[in-house]
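Asks: Got a sequence here, can you model it:
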Amino acid sequence: MKRELAGVEVSPKYSNYYLQKKDIFESTETTRVDKIFVGDSITDHGEFQEFYPDQVVLNRGISKDTSAGVLNRINEVVGRNAKEVYLLIGVNDIRTKVEQDAYIGNIRKIIESFAKSKTEIYIQSILPVNNSIYGDKVTNDKVKRFNKALKETAKELNVHFLDLFPYFTDEEGQLKKEYTIDGIHLNGKGYKVWTQQVPDTKTTSK
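Replies: Next comes the predicted model:
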């Protein structure tokens, strides 16, 4: 049986951490937003505001989130009317064996949620993992297949595709050890590389 708590629906489908973060996001009223980063723990761990001290930057990452989880909370992001939104999601879809078609279906719906918005959408490629550290729960071959579908979808729906994958891979196609501790999440150097690929825009949105 579902119950209501603090404005969110409590359901076995979502973790307490997800519900807590979603509720906190929805309780704020920040306006004139420049950038919003949306995603899972890789986004959640990033101190993006510190990379853009002259801009209003929001972090909408939630650890262990998937494309379905982002879709479930995307209206709050759309409502900010940010100048730019950067979406990085998918490694947990792969880890939990979500089919590619279902994943891309969610991505399409996320993008379509911005149909009446002037926000510039940047779909970012899923990052590689380092299997020698992280294990084989996620293969880079599958990451590349998902990324190919992401790029095609971004082109079809006329949004930006930001291909981060090549900046993080070593000669064997693995996440470079210098950018990670656990083989999947980024360290400080990794976040610097990521933010260096983000367009240098400084004008505050309306």
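Asks: switch to C-alpha atoms for all contacts and neighbour counts from now on
Replies: Will do.
Asks: How many residues are close by residue 30?
Replies: Applying other C-alpha atoms under 10 Å, we find 11 residues neighbouring residue 30.
Asks: Sequence B follows; please return its structure for comparison with A:
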Amino acid sequence: MAEESKNVFSEFIGDFMKREKADKLERYRHLNKFVKKGQILFTGSSLMEQFPIQEILLNHGMNLTIYNRGIGGYTIPEMLDAMNEQILDLEPSKIFINIGTNDISIPDETKEKLISDYRQVLTQIKEKLPETVVYLMAYYPVNETVAAKMPWPDADKAAILRRERLPEANAAVKALAEEFCYNYIDVNEGLTGPDGKTKEEFSIDGIHMWSDAYEVVFENMKKYL
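Replies: So this is what the prediction gives:
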């Protein structure tokens, strides 16, 4: 019965997330009709969507226009299906990309598939937005200890898998940046403790981060904005 309940819960969450992602994509489709072209774009999955960039800009007194087109739960293949809404429609001058965290959490995901999928995203950007400056962001650290305290099934296993794959995944993204003459940036300094894990006070669930953590990230990345 416990396994059956776990499966039902997983199916419910999966259906809910699918609807949420579709709704966000449709909202972006409408919002993009009114964007000011040539501005800065943040795009990716939930770790980008949850970046409170507008409030941070206000707090720092910075007069920049930054659009956020992150979608929680997105993988790189999903981004490939949403290139217009997440990237191309905005015709940005700069793009900051953080995508692939969910991909490396899939047990049977391979480095080769991650690279192949990511390369397709970058190829479209290079072809359709040749003048745009692109920044590929290193993946954020995790904290499996915090994840283990979460009430949903296997939260710690997902965090552990991500932690194990982060070095190789970051190396792959860095190599892709070099291949396309784009920029690879690691803006994670200050997020981790001596153990290399996200500091507990920054971590919501072992994967996602509180706004305090994004202030640290912003301080590291504002020189690129």
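Asks: ranges for the helices of the first structure?
Replies: 16-27, 41-44, 48-51, 67-78, 91-95, 100-112, 131-134, 140-156, 165-168, 188-197 (DSSP state H).
Asks: I would like the residues contacting the second one, please.
Replies: When contacts are taken as C-alpha atoms under 8 Å, 6 or more residues apart in numbering, the neighbours of helix 41-44 of the first structure outside the stretch itself are 37, 59, 60, 61, 62, 63, 64, 65, 88, 185, 186.
Asks: could you redo the last one with a cut-off of 7 Å?
Replies: For helix 41-44 of the first structure, the surrounding residues in contact (C-alpha atoms under 7 Å, 6 or more residues apart in numbering) are 37, 59, 60, 61, 62, 63, 64, 185, 186.
Asks: which bit of the second structure covers that helix?
Replies: Following TM-score structural alignment, the aligned partner range for helix 41-44 of the first structure in the second structure is 46-49.
Asks: what about stretch 49-58 of the first structure, how long is it end to end?
Replies: This stretch, stretch 49-58 of the first structure, spans 7 Å end to end (C-alpha to C-alpha, to the nearest Å).
Asks: Now find how far off-centre it is within its chain.
Replies: 17 Å (C-alpha atoms, centre = their mean, to the nearest Å).
Asks: ok, and what's touching it?
Replies: For stretch 49-58 of the first structure, contacts defined as C-alpha under 7 Å, 6+ apart pick out 33, 34, 35, 36, 37, 48, 202, 204.
Asks: Redo these as TSV? Include distance to residue 97 of the first structure and neighbour count.
Replies: Output for the contacts of stretch 49-58 of the first structure, formatted as TSV (distance: C-alpha to C-alpha, whole Å; neighbours: other C-alpha atoms under 10 Å):
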residue	distance to residue 97 of the first structure	neighbour count
33	34	20
34	34	24
35	30	27
36	27	25
37	24	21
48	29	20
202	39	13
204	39	15
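Asks: out of the residues you listed, who's nearest residue 100 of the first structure?
Replies: Ranked by distance to residue 100 of the first structure (C-alpha to C-alpha), the contacts of stretch 49-58 of the first structure are led by residue 37 at 22.6 Å.
Asks: could the helices of the first structure go into JSON lines alongside distance to residue 118 of the first structure?
Replies: Shown next, in JSON lines, are the helices of the first structure (distance: least, C-alpha to C-alpha, whole Å):
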{"stretch": "helix 16-27", "distance to residue 118 of the first structure": "21"}
{"stretch": "helix 41-44", "distance to residue 118 of the first structure": "23"}
{"stretch": "helix 48-51", "distance to residue 118 of the first structure": "22"}
{"stretch": "helix 67-78", "distance to residue 118 of the first structure": "10"}
{"stretch": "helix 91-95", "distance to residue 118 of the first structure": "28"}
{"stretch": "helix 100-112", "distance to residue 118 of the first structure": "12"}
{"stretch": "helix 131-134", "distance to residue 118 of the first structure": "39"}
{"stretch": "helix 140-156", "distance to residue 118 of the first structure": "16"}
{"stretch": "helix 165-168", "distance to residue 118 of the first structure": "27"}
{"stretch": "helix 188-197", "distance to residue 118 of the first structure": "22"}
